[in-house]
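Q: Sequence and computational prediction follow.
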Amino acid sequence: MRFTFQVFSVHRCFPTCHGHASSDSSSSTQTSILSSSLLHQPTTMSAEASLNRNPHVLVFPYPAQGHMLSLLDLTHQLSLRGVTITILITPKNLPFLSSLLSSHPSSVTPLVLPFPSDPLIPPGVEHVKDLGNRGNLPIMAALGKLHDPLINWFNSHPNPPVAILSDFFLGWTQHLATRLQIPRIAFFPTGAFLPYIFDYIWSNVEKVKSFSEVEFSHLPGSPVFKQEHLPSVFQLYKQSDPNLEFVKDSMIANTKSWGYVLNYFDALETQYVQIFKKHVGHDRVFTVGPLSLTGPDVSGGGNSGSGSEPNDQVLTWLDGCPDGSVVYVCFGSQKLLRKEQMEALSNGLEKSGTRFIWVVKPGTTQQQDDGYGVVPDGFENRLMGRGLVIKGWAPQSLILSHKAVGGFLSHCGWNSVLEGIVGGVMILAWPMEADQFMNARLLVDYVGVGVRVCEGEDSVPDSDELGRVIAESMTGGVAVKVQAKDLKEKALAAMSDDGSSIKNLDRFAEQLGQLGRR
């Protein structure tokens, strides 16, 4: 049974916001676990002095690779535009801030709070990469316990932030902002497609879950999604589960945000941005991507840069390959392929006759014993010279930007999608979970830079068909490759001095500055 919904313009109501002046005093990059005994005591400040202060914003990233890195890149850009930032982080995630803190020692300060305990999270785990996609639910619920410590921090700060900028997985911070009478801005490390769909499905959970297919008739192309292709956390929803009720409330709270920032650029699909602005009833929707082009360590893609020996070996190998001849294969930091999938993928690559780089996520010893993430015996020796297998981390952005790479076999996580677009390569789409089915739909059906090769986290592709699709897609000047090159130019233009994303970054920083003067 299919359920079709129509979308109506909704004008949201926002709380009256009374901004606080922020401090431009020197910020230290030293870190400490803050408790109530260590917080500053309130002081007074004249109205004249407060007008001369830069706006102070609390940034709260969500601890998952695809969420955190892009928000840190945004934080870097805001700091360059005169915004003073306190960034909330838990101890084991602090290393992610190293480059940011070294680039902005006087304007970005870490607020390190202990990661709240949760019975579903092993001690010492503070990042989704250590749990996989299903770890999002307990981590989202655990982080909600920081509400009261943050209230205490705000009330004890001499010059508290005038706004909260937080990931959309932390929608409960909208309630925090309302209590503090300041604006909250929701950060979506995605395009305008996902927040639009999230808004509806979480506001109509029982209705949506009762249908096998949902048609979004007022989106361009009226896309239809199977129930199992809707976002993973939504699929887990059960009314009786307190953690899931908390997540539902957080997701709905996102719709009350004062503003929205999207890691997206207008030329990717302008219609969605306009529809989303109409849906929320205001134009405080800032498309500022691809943020990966603007981070403090953009040359290294947020990792170890281009100077390390393993990187040099990969790039040297690519230098010896013809332009556009290599397909890059990677399924992100969380997904581990089981034995049957590894065998089908390796056979497909072999049968394609195409050069390749395959990044394999290593599993635990037990997972490897069960065949998860294990490259079949003999594969690497048979294809030596035609392909590289990298076990562990790879310099993805550097590889995708190399002229020898023409295709990207991907799970369609949004950060990977944007890195592929910036590299000017077509996407061979194998969406598996989370928002990936929606991203794949956008790339393949609407933007024309992708080709479907498989779908579903449990699916095993036919190796003959997979090899054929890879070979045909990588050969010659097919339309999808031409479109990918064109989209790359549009992405670069968006981040140029007069580009749409740079203008939106400027506009966002300016509006934050106005909040600081209230």
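A: Structure received.

Q: hey, let's count contacts and neighbours off CA atoms from now on
A: Noted.

Q: Flag every buried residue along stretch 207-222.
A: Across stretch 207-222, burial judged by 16 or more other CA atoms under 10 Å covers 208, 209, 213, 214, 215, 216, 219.

Q: Straight-line length of that stretch, end to end?
A: 19 Å (CA to CA, to the nearest Å).

Q: circling back: mind putting the buried residues of stretch 207-222 in TSV, secondary structure and distance to residue 476 included?
A: TSV is the format used below for the buried residues of stretch 207-222 (DSSP: H, G, I helix; E, B strand; the rest coil; distance: CA to CA, whole Å):
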residue	secondary structure	distance to residue 476
208	helix	43
209	helix	44
213	strand	37
214	strand	37
215	strand	36
216	strand	36
219	coil	33
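
Q: In addition, the following structure is provided for comparison:
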Amino acid sequence: MADAGGGSGSMHVLMLPWLAFGHILPFTELAKRIARQGHRVTLLSTPRNTRRLIRIPPDLAGLVRVVDVRLPRVERLPEGAEASIDIPSDDLRPYLRVAYDDAFSHTLSGILQEPPGPGRPDWVLIDYAAYWAPAAAARHGVPCAFLSLFGAAALGFYGPPEALMGRGEHARTKLEDLTVVPGYVPFPTTVAYRRFEAREIFEPGLVPDDSGVSEGYRFGVSIRESQLVGIRSSAEFEPEWLRVLGELYQKPVIPVGLFPPPPTQEVAGHEGTLQWLDRQAPRSVVYAAFGSEAKLTSAQLQTIALGLEDSGLPFLWAFRPLADDETGEATAGLPEGFEERVNSRGLVCRGWVPQARLLAHGSVGGFLTHAGWNSITEGLARGVRLVLLPLMFDQGLNSRLLVEKKIGVEVERDEDDGLFAPKDIAAALRRVMVEDEEFGTKVKELSEVFGNDEMNDQCVREFLRCLSEYGTASSNRDSSISGL
């Protein structure tokens, strides 16, 4: 196995991200950071995702190879759907997984069958969805590592691989199991789902779908069958949960850093937005965005709009179309007259926005977010205060963790149905932005962890060292990975 120092002893890492913007982008960022350490990377995606998401700098082009994988036609999957953002309904997610399993498993097998040489990887680094990859890699003597784009607290809550697969004493067999802290957590915590969140995640997360398995099963097999687990986190941020994962998985669990994207995105079409930000007072603006996955309803968008209006704070809203609107109107989902009333105090931006660039602007001081892990890392890396409105997946767990650590405020909601009112949005925003300076102090401290490129790169180097040492150890029958 190669030395992690780069040069002639460099490794070749093949990456298999899931087909979602929030997965492809951080895998790409990590690929670039691995390449900067002198290692070669092969990154698999689809043609449309490659065109719209993956940008490899010219100086890394010789080290990062992007392979386009064409998806097969699958019944019920819309034409041209190559990422979760392309499907109009969550009910269609299983069919994207069917296409992914078919195309990417076939491509992986072809690469693994190449004779020893530059084209054959030393490691396969997988996302949760590629649960078939560890077995395929093992057949060719190639080790596999699981990369979690979820934080350690969320993964720790989900439990050992067997529980994710619906087996063993910690398996969640009923909805209520998701609303309590697991007994194996050795410290007090509020990291658990609320009732309305548990209802929304139980079936899609733990019940087999039309792809043949549940999402939880994919996680469980991917973790169980991989030799190493990398977590997008840092020991400085959640050391207690990283220790829990080590006990649960009984294999090396390595924080790979947060690797937020640099605020160097192109701003073509958004010059006016930056000029508007330039006119605002330092740290006064709330940036509002809810990710690429959540499909907000008209009622939710109306409430968010009225809450931003009622807060009295300047805001910039990265507005996405309605999940339940068929009119195609630009103002659909907004209260009548909303943009006229907020006028110069608030700006609504439609379509794609350069989020990392906007969060890094000196006038942005708060972030109204869905609490997705990508957005959390981007916000904290830039030292902005967080107001949390979790909507799906791990977001409720992330939100509890941040509130527990006194880093953000969660919008008050009805425990049973998840409803919230404009006053709840406005109150949370004002508390974070105006009333409690402690949040500003906390996020400034954390920005030195999340936004520290050298610290993030050091985590990547440590991860690569572990990959290299595992390869050296596995080549000797008497060697052990336990000392990594």
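A: Looks like it arrived, so ask away. Being a predicted model, the structure only gives us computed values, none of them experimental.

Q: Could you quantify their similarity as a TM-score?
A: The TM-score (TM-score structural alignment, normalised by the length of structure 2) is 0.85; 457 aligned residues with a CA RMSD of 3.1 Å.

Q: Tell me the one among the buried residues of stretch 207-222 of structure 1 nearest to residue 453 of structure 1.
A: residue 213 (21.7 Å; CA to CA).

Q: Please, where are all the helices along the stretch 201-350 of structure 1?
A: 205-209, 232-235, 242-253, 270-280, 309-319, 339-352 (DSSP state H, counting those that start in this stretch).

Q: now those as TSV including distance to residue 109 of structure 1?
A: Shown next, in TSV, are the helices of the stretch 201-350 of structure 1 (distance: least, CA to CA, whole Å):
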stretch	distance to residue 109 of structure 1
helix 205-209	39
helix 232-235	32
helix 242-253	26
helix 270-280	32
helix 309-319	32
helix 339-352	44
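
Q: between the ones you listed, which gets nearest to residue 122 of structure 1?
A: Closest among the helices of the stretch 201-350 of structure 1, using CA to CA: helix 242-253, at 16.7 Å.

Q: hang on, the earlier thing: quick check: which of the helices of the stretch 201-350 of structure 1 is nearest to residue 504 of structure 1?
A: Taking the helices of the stretch 201-350 of structure 1 one by one with CA to CA, helix 270-280 is closest: 12.7 Å.

Q: now the closest one: which residue numbers in structure 2?
A: Aligned using TM-score structural alignment, helix 270-280 of structure 1 spans residues 239-249 in structure 2.

Q: before we move on, back to that, among the buried residues of stretch 207-222 of structure 1, which pair sits farthest apart?
A: That would be 209 and 219, which, of the buried residues of stretch 207-222 of structure 1, are the farthest apart (CA to CA) at 19.6 Å.

Q: mind listing the helices for the stretch 1-150 of structure 2?
A: Using DSSP H, counting those that start in this stretch, helices in the stretch 1-150 of structure 2 cover 21-36, 47-53, 93-112, 133-139.

Q: Residue 376 of structure 2 is nearest to which of the ones you listed?
A: Comparing the helices of the stretch 1-150 of structure 2 by CA to CA, helix 21-36 comes nearest, at 11.9 Å.

Q: Quick one: the residues in structure 1 that the closest one pairs up with.
A: Going by TM-score structural alignment: helix 21-36 of structure 2 matches residues 65-80.

Q: Contacts for the matching stretch, please.
A: Identification of contacts with stretch 65-80 of structure 1 by CA atoms under 8 Å, 6 or more residues apart in numbering yields 59, 61-62, 85, 96-97, 100, 104, 107-108, 128-129, 167, 187-189, 263, 291-292, 294-296, 302, 333, 413-415, 505, 509.

Q: Equivalent analysis for stretch 324-340 of structure 2, please.
A: With CA under 8 Å, 6+ apart as the criterion, stretch 324-340 of structure 2 contacts 297, 298, 299, 301, 302, 305, 306, 321, 322, 346, 347, 348.

Q: okay, how far is it across that stretch, tip to tip?
A: Stretch 324-340 of structure 2 end-to-end distance (CA to CA) = 24 Å.

Q: rewinding a little: most neighbours per residue, which of the helices of the stretch 1-150 of structure 2?
A: helix 21-36 (a mean of 21; mean count of other CA atoms under 10 Å).

Q: what's the average distance of that helix to structure 1?
A: When structure 1 is overlaid, helix 21-36 of structure 2 sits 0.9 Å from its aligned residues on average, using mean CA distance after the TM-score superposition for structure 1.

Q: quick one on the thing from earlier: quick one: distance of the match of helix 21-36 of structure 2 to the chain centre.
A: 10 Å (CA atoms, centre = their mean, to the nearest Å).

Q: circling back to that earlier point, buried stuff in the match of helix 270-280 of structure 1?
A: 240, 241, 242, 244, 245, 246, 249.

Q: that older thread, closest to residue 152 of structure 1 out of the helices of the stretch 201-350 of structure 1?
A: Using CA to CA, these put helix 242-253 closest to residue 152 of structure 1, at 20.9 Å.
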